[in-house]
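**Student:** The sequence and its predicted three-dimensional model are supplied below.
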Amino acid sequence: MSESNLQVKDLAGVELGSQVCPYDDRDVMLYALAIGAKASELDLVYEKRLRTLPTFLLTLGLWAVWSAGSLGAYDPALTLHVGQKLRMRSKAPTNGELNITANIGAVWDKGTAALVEVNVSSEVFDAMYTIFVPGAGNFGGERGQRSDSALADGPPDVLGSFKTSEVQPALYRLTGDRHPVHIDPGAANALGFEKPIMHGLCTLGSSVLEIARVSGTDPTSLHELTARLSAPVYPGAAVSIEAWESSSNFYFTASDGGGVTALSGTLSFA
């Protein structure tokens, strides 16, 4: 089947090839600053003490998301990133290059939309990006299972917060995610937003960093995470974090100033 005839329902199992993704300490430090690392957090922003935040690696796999969108089955400018998984295989170096392979996994029929799962793998990490494609459902496919939500038991063990900034999406775009919904008012309006929104991966990275700060955990020791990105955060909003801990595993939520849950999930530190 030619790419021009591809439909979303045909994408499951499509191989996206591989790409060598180089990076250096400047990329690692830029990412840390873009998600809100402080100048005093020298392990994250100073080359002489630098360690790599695992969530940085998610920026390296984004080429696969764009590659999936370029197959012609849907318009990537009209999609949204609604889910993320990450599992570390080993510590990430502060510079080097990773050979990343990718494929499209499951495609789920959600009725009015489809969910496309893009998988990437390397010697350092594995990840899955879940992409929401509006108007691409009702093709008779399986709906998929609802994400299991860990139950918060009692009051949260971690309470934190961070303030986003108006310029943060413009800065975070420099890490590689140049989806127009984060910078172009027209693109944001076309997707039903009043103005450009924060990158979900930026809010996720900031949330993981805040949980590590408040719990006294090394943020570079993140081992695994699963997150559902359920609502937008607008630049300038304050984000509140609640997390429940069990043996270095956390169930967490991140909510905007209006109390709307923007993302939730689980994470563990090594």
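**Tutor:** Received, thanks.
**Student:** can we go C-alpha only for contacts and neighbour counts from here?
**Tutor:** Fine.
**Student:** just the strands in the protein please.
**Tutor:** Residue ranges of the strands in the chain, as given by DSSP state E, are 15-23, 80-88, 96-109, 113-121, 125-134, 158-163, 222-229, 238-246, 249-255, 261-269.
**Student:** Got another one to weigh against that:
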Amino acid sequence: MINEQHLLNYPIPEIRQVLRWQDVALYNLSVGLGQDPMDKAQLPYTYEPQMTALPSMPVVLGYPGFWLKAPDTGVDWVKVVHGEQSLILHRPVPVSGEIIGRSSVTGIVDRGPGKGALIYSDRVVVDAATGEKIATLESTTFARGDGGFGGKSGPVKPPHPEPAGAPEITCDLATRPEQAAYYRLNGDFNPLHIDPDVATKAGFPRPILHGLCTFGVVCHALLRELCAYDVTRFGRMDLRFSSPVFPGETIRTEIWREEGGAAFRARVVERDIVVVSNGRFRFA
């Protein structure tokens, strides 16, 4: 069972990470870039002379690992799913050097017995040499098996409102059947995404794609459609994970332009089900 004060003060380790262009290429490939070798617009994301990091890459930088799996957290880790993710990009992600990730739990909401709990956390990614911020990440984790520990019922982060009408832009990007196996090499080793037995125990028919891999696919769509692949124009994205994606499915990002950015959501084409909702993008 969750001990609220213990979890709020949990000593998530600070992570120092040496970044190489190969790490950047692996991340970009693991979220689906490079599937069309003739698409020259994607070449800077796969080819070392021009190597560029996708704006969503901070989600795997300074990552402290699946620390919620530790027994002393009190969390039923098998039933944990990613609920929401925000990314604020302070500067383009470097392709080499040393970075530091500092993570902390910022809030816990008890939704009641049988209704789970929400765990809010953030991570600041900084350049180790200069101390300059690269990105700020805010996450909501849905601990489906941990409601009823006697904690507070709020405040709950309100979602961005859903847009009305038909989208102005749609972008279909395919995932690969083995994409979760590639993506986990970025450091997210939750067996839910590769072990069929763990997936079954968690209530899924087969391993699911990492939520943050879906995040990267949607980031690619926003970068392509709104920024013409110019990372200096990319400022912030926020979204809610509505349903899991199975590797091999096609993710369709639907976009509504707004002043200063756009609203968006995403669905799986094959099942016509919304997998990302309440999305907001802002230009730098």
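**Tutor:** Ah, there it is. Note that the coordinates shown come from a computational prediction; the quantities given were computed from them, not determined experimentally.
**Student:** Gly141 of structure 1: which of the strands of structure 1 is closest?
**Tutor:** Go through these one by one with Cα to Cα and the one that ends up closest to Gly141 of structure 1 is strand 96-109, at 5.1 Å.
**Student:** Average separation of that closest one from the aligned part of structure 2, please.
**Tutor:** Its matched residues in structure 2 lie on average 1.1 Å from strand 96-109 of structure 1 after superposition (mean Cα distance after the TM-score superposition for structure 1).
**Student:** Quick one: map Ala221 of structure 2 onto structure 1.
**Tutor:** Under the alignment defined by TM-score structural alignment, Ala221 of structure 2 corresponds to Glu210 in structure 1.
**Student:** repeat for Arg20 of structure 2
**Tutor:** Pairing criterion TM-score structural alignment: the partner of Arg20 of structure 2 within structure 1 is identified as Asp24.
**Student:** Run through the residues that contact its match.
**Tutor:** The neighbourhood of Asp24 of structure 1, defined by Cα atoms under 8 Å, 6 or more residues apart in numbering, consists of 94-96.
**Student:** What is the nearest of those residues to Lys9 of structure 1?
**Tutor:** Comparing these against Lys9 of structure 1 with Cα to Cα picks out Gly96 as the nearest, at 36.7 Å.
**Student:** okay but that closest one is in contact with Asp27, surely?
**Tutor:** No - the criterion here is Cα atoms under 8 Å, and Gly96 of structure 1 misses it with Asp27 at 10.9 Å.
**Student:** what about those two, which has more around it?
**Tutor:** Neighbours were tallied for Gly96 of structure 1 and for Asp27 using other Cα atoms under 10 Å; the higher tally belongs to Asp27 (19 against 11).
**Student:** thinking again about what came up before, okay, the strands of structure 1, which one's buried deepest?
**Tutor:** strand 113-121 (a mean of 24; mean count of other Cα atoms under 10 Å).
**Student:** before we move on, back to that, share the number of residues neighbouring the match of Ala221 of structure 2, please.
**Tutor:** In terms of burial, Glu210 of structure 1 registers 23 neighbours under the definition other Cα under 10 Å.
**Student:** how near is Ala181 of structure 2 to Gln85 of structure 2?
**Tutor:** Between Ala181 of structure 2 and Gln85 of structure 2 the distance is 21 Å, computed by Cα to Cα, to the nearest Å.
**Student:** what's the spacing between the equivalent of Leu174 of structure 1 over in structure 2 and Gly260 of structure 2?
**Tutor:** Applying TM-score structural alignment, one finds that Leu174 of structure 1 aligns to Leu185 in structure 2. Relative to Gly260 of structure 2, Leu185 of structure 2 is positioned 35 Å away (Cα to Cα).
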